[in-house]
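S.K.: what's the 3D shape of this:
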Amino acid sequence: MTATTVVIPSWNGADLLADCLAALWRQTLPPGEVIVIDNGSTDGTAAMLAEAFPEVRLVGLDRNRGFAAAVNAGIRASDTPLIALLNNDAVAEPGWLAALVEAADGERVGMVASKIVDAADPGRIEGIGLEVDPEGNPRQIGRGEPDGPGFVRCREVFGPIAAAALYRRQLLDEVGLFDEDFFAYLEDVDLAWRARRAGWRCLYAPGAVVAHRRGSTGRRIPRRVSYLAWRNHPWLLAKNADRRMLVRFALRQPLRDVADLARLLAARRPLDALVLVSARAAALARLPRMLRRRRNGARARRWRAA
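M.R.: Next up is the predicted model:
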């Protein structure tokens, strides 16, 4: 099978990496290389890896540059035709990588999505891929649903969830890497949207199972997570959505924001209301920059998973 590099971004996740890496050594298809991107950690990650996992290649960044910059650094440091991404709080079952690589063999398949289950409740789906609704709202397919017959067949999805995904280098060379302005959150939707517009496909591989401890990093910085999600969504649409979707968003979202602000203030959550306002202000400040990144005004194709 085609050689594959596994890239794992980590920020102060030494306590999580041991389980994540141990699972990679149990893969039925061993990775060609494992690269951990240390996002400016201060918890002894580098020393732990040197002692317990000397086979792992460590790329250290000077500070926390975010998920997008970290995985981009790993992609640039690798040279294999396929690159798998895996969160440090995810544990892959033995057949994970083999299932991803097998699914990538199809025509114009440039992305492969894993079956991500909740580590606290492995019988419940966290997501089998991404889709975008006609309003431009992305979501994880199957999130919160019990695992069952609906998740056992390979099928096409809009894009993979980057917490556990496979990308073809040829695709990345063609459409570009993750947008580092996003820092984290929705950068995987943006990349998938660009790839689909270029004619690449994404398959869901049901045999590529990963148990994810969702929010292991995010729960330490909940308001930062909210800020990034609120800021990045307008950028996602500015770069990728067709004009009709953009107009609907511009007309409806301000009213929704006002309603959200009223709800947050009524719940006596003024700091969260301030986060929403500051996130939308930051989004507006760079909106012209994001609009310039639209590929020569190409219309995005709205697409939903079957």
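S.K.: CA atoms for contacts and neighbours, from now on please.
M.R.: OK.
S.K.: quick one: the strands in this protein?
M.R.: Taking DSSP state E to define them, one finds strands in the chain at 4-10, 33-39, 57-61, 82-86, 90-92, 109-118, 121-127, 130-132, 138-140, 155-156, 164-168, 201-212.
S.K.: and the angle for the fourth one with strand 33-39?
M.R.: Just to be clear, that refers to strand 82-86. With axes from the mean of the first three to the mean of the last three CA atoms, to 10 degrees defining the directions, strand 82-86 sits at 50 degrees from strand 33-39.
S.K.: now for strand 82-86, which elements pack on it?
M.R.: strand 4-10, strand 164-168 (3 or more CA pairs under 8 Å, 6 or more residues apart in numbering; DSSP states H and E).
S.K.: now do it and strand 164-168, the angle between them.
M.R.: Between the axis of strand 82-86 and that of strand 164-168 there is an angle of 160 degrees, by the same axes, to 10 degrees.
S.K.: to compare against the first, here's another:
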Amino acid sequence: MTTLIIPVFNAKNIISKKFIETINKYSSFLEQVIVIDDASEDSSASLFDGIKVNVVHNKKNVGFAKSVNIGLSMNKSKYVCILNQDCLIPLDWIKNAESFLDDNKKAAAVSGLILNKQGQVDTAGHMLWNDWVCTERFSGMSGKRIDEPEEVFGLSATATVYRYSALKEAAVANEFFDESFGTYLEDVDLNIRLRHLNWESWIIPGAPAIHQRGSTGVRHILKVRKKGASNYLKIIFKNLSDNERMSASLFCAISFFWGFLKDPLAATFNPGDNAKLNSWREIIQKRRICSEENMAKWICGFRLNPFRRKG
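M.R.: Prediction:
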């Protein structure tokens, strides 16, 4: 009933033995396990040798969003789980999500509590702010539990099970995730498109996943911040109605100004393909169902700096 999609890139020193053991167990009862090797330079895909998985080798590095889209285009299941290469999920994680999706037909995406290596909350879903920045709920908190299902604005693609029909409905030009986003805010963009179509996202009880987070160099962090500035503007342009953009403009300006003060190099962003942006905006706004009033119910306040995802 579920296909597991794992995009990997230069992960030989990131993917743990326990991760491989878990995927091996999952492969025995899932419909498919698809590993997308995004042109790794360290033979990352060899870690899955001897496991019942379908490994796809990208000829060049295309980023997280396009890699996931490649996997989604191969899907034959009712549900799909997207899993980061550095996230450990319990063996009942997907089964619990399947059961919830079976019982809740309006749910498009389901996840559980995700902790970091220190046992603090990494994410428990996304929170939406006045400037249309999304942050991770309860990030950094210790001792947090999820005892009942909780509807949230959206979910991180770190470890989430999606209803495939909802992804198809939210896709634009055969792209589930906007491939121009690469590896930053692509999940937020998808969350908004799902909300536009009145699909729901939920956090459910169960054993937490552990997001180990591989080490990140300074150069990569700066690159991500610049990409984040670009993708943030794309989210605003594509997904907000004229009224929403007008009401959010002051908050966006303040947030962006503060973001540039904190991260000056982020000012050198490239807005990307304007023709694609205009085309996507037209399609997204034309098929939107969710009213501005219902979307506004998810806005929980204002915070500074659009380039940081933490709460």
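S.K.: adding distance to Asn232 of the first structure and mean neighbour count, write the helices and strands packed on strand 82-86 of the first structure out as JSON lines.
M.R.: Output for these, formatted as JSON lines (distance: least, CA to CA, whole Å; neighbours: other CA atoms under 10 Å):
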{"stretch": "strand 4-10", "distance to Asn232 of the first structure": "20", "mean neighbour count": "26"}
{"stretch": "strand 164-168", "distance to Asn232 of the first structure": "21", "mean neighbour count": "27"}
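S.K.: specify the stretch among the ones you listed that is closest to Arg286 of the first structure.
M.R.: Closest to Arg286 of the first structure of those is strand 4-10 (CA to CA; 26.0 Å).
S.K.: corresponding residues in the second structure for that closest one?
M.R.: Alignment of strand 4-10 of the first structure against the second structure: residues 2-8, by TM-score structural alignment.
S.K.: which residues does the matching stretch contact?
M.R.: In this structure, residues lying in contact with stretch 2-8 of the second structure by CA atoms under 8 Å, 6 or more residues apart in numbering are 30-38, 40, 44-45, 64, 67-68, 71-72, 75-85, 94, 98.
S.K.: rerun at 6 Å
M.R.: 30-37, 77, 79-83, 85 (CA atoms under 6 Å, 6 or more residues apart in numbering).
S.K.: post-alignment, it versus the first structure, mean distance?
M.R.: Once fitted to the first structure, stretch 2-8 of the second structure is off its aligned match by 0.7 Å on average (mean CA distance after the TM-score superposition for the first structure).
S.K.: what is the distance between that stretch and the centre of its chain?
M.R.: Centroid displacement of stretch 2-8 of the second structure relative to its chain, using CA atoms, centre = their mean, to the nearest Å, is 13 Å.
S.K.: need the helices and strands packed on strand 82-86 of the first structure in CSV (columns: distance to Pro206 of the first structure).
M.R.: Shown next, in CSV, are those (distance: least, CA to CA, whole Å):
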stretch, distance to Pro206 of the first structure
strand 4-10, 19
strand 164-168, 12
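S.K.: what's the closest of the ones you listed to Phe183 of the first structure?
M.R.: From those, taking CA to CA, the stretch that ends up closest is strand 4-10, at 12.5 Å.
S.K.: contacting residues for Ser201 of the second structure?
M.R.: Contacts for Ser201 of the second structure (CA under 6 Å, 6+ apart) come out as Ala107, Ala108, Ala109, Val110, Glu151, Val152, Gly154.
S.K.: narrow these to those that are buried.
M.R.: The neighbour count (16 or more other CA atoms under 10 Å) marks Ala107, Ala108, Ala109, Val110, Val152, Gly154 as buried among those.
S.K.: ok, these vs Val218 of the second structure, which is closest?
M.R.: Nearest to Val218 of the second structure among these, with distances taken as CA to CA, is Gly154, at 28.5 Å.
S.K.: what's the distance between the closest one and Ala124 of the second structure?
M.R.: Per CA to CA, to the nearest Å, Gly154 of the second structure is found 10 Å from Ala124 of the second structure.
S.K.: what do you get for Ser201 of the second structure?
M.R.: As judged by CA to CA, Ser201 of the second structure and Ala124 of the second structure stand 11 Å apart.
S.K.: and what of Pro271 of the second structure?
M.R.: Distance from Pro271 of the second structure to Ala124 of the second structure, by CA to CA: 30 Å.
S.K.: tell me which of the two has more neighbours.
M.R.: Ala124 (28 against 15; other CA atoms under 10 Å).
S.K.: which residue in the first structure aligns with the more buried one?
M.R.: Using TM-score structural alignment, the equivalent of Ala124 of the second structure in the first structure is Ile128.
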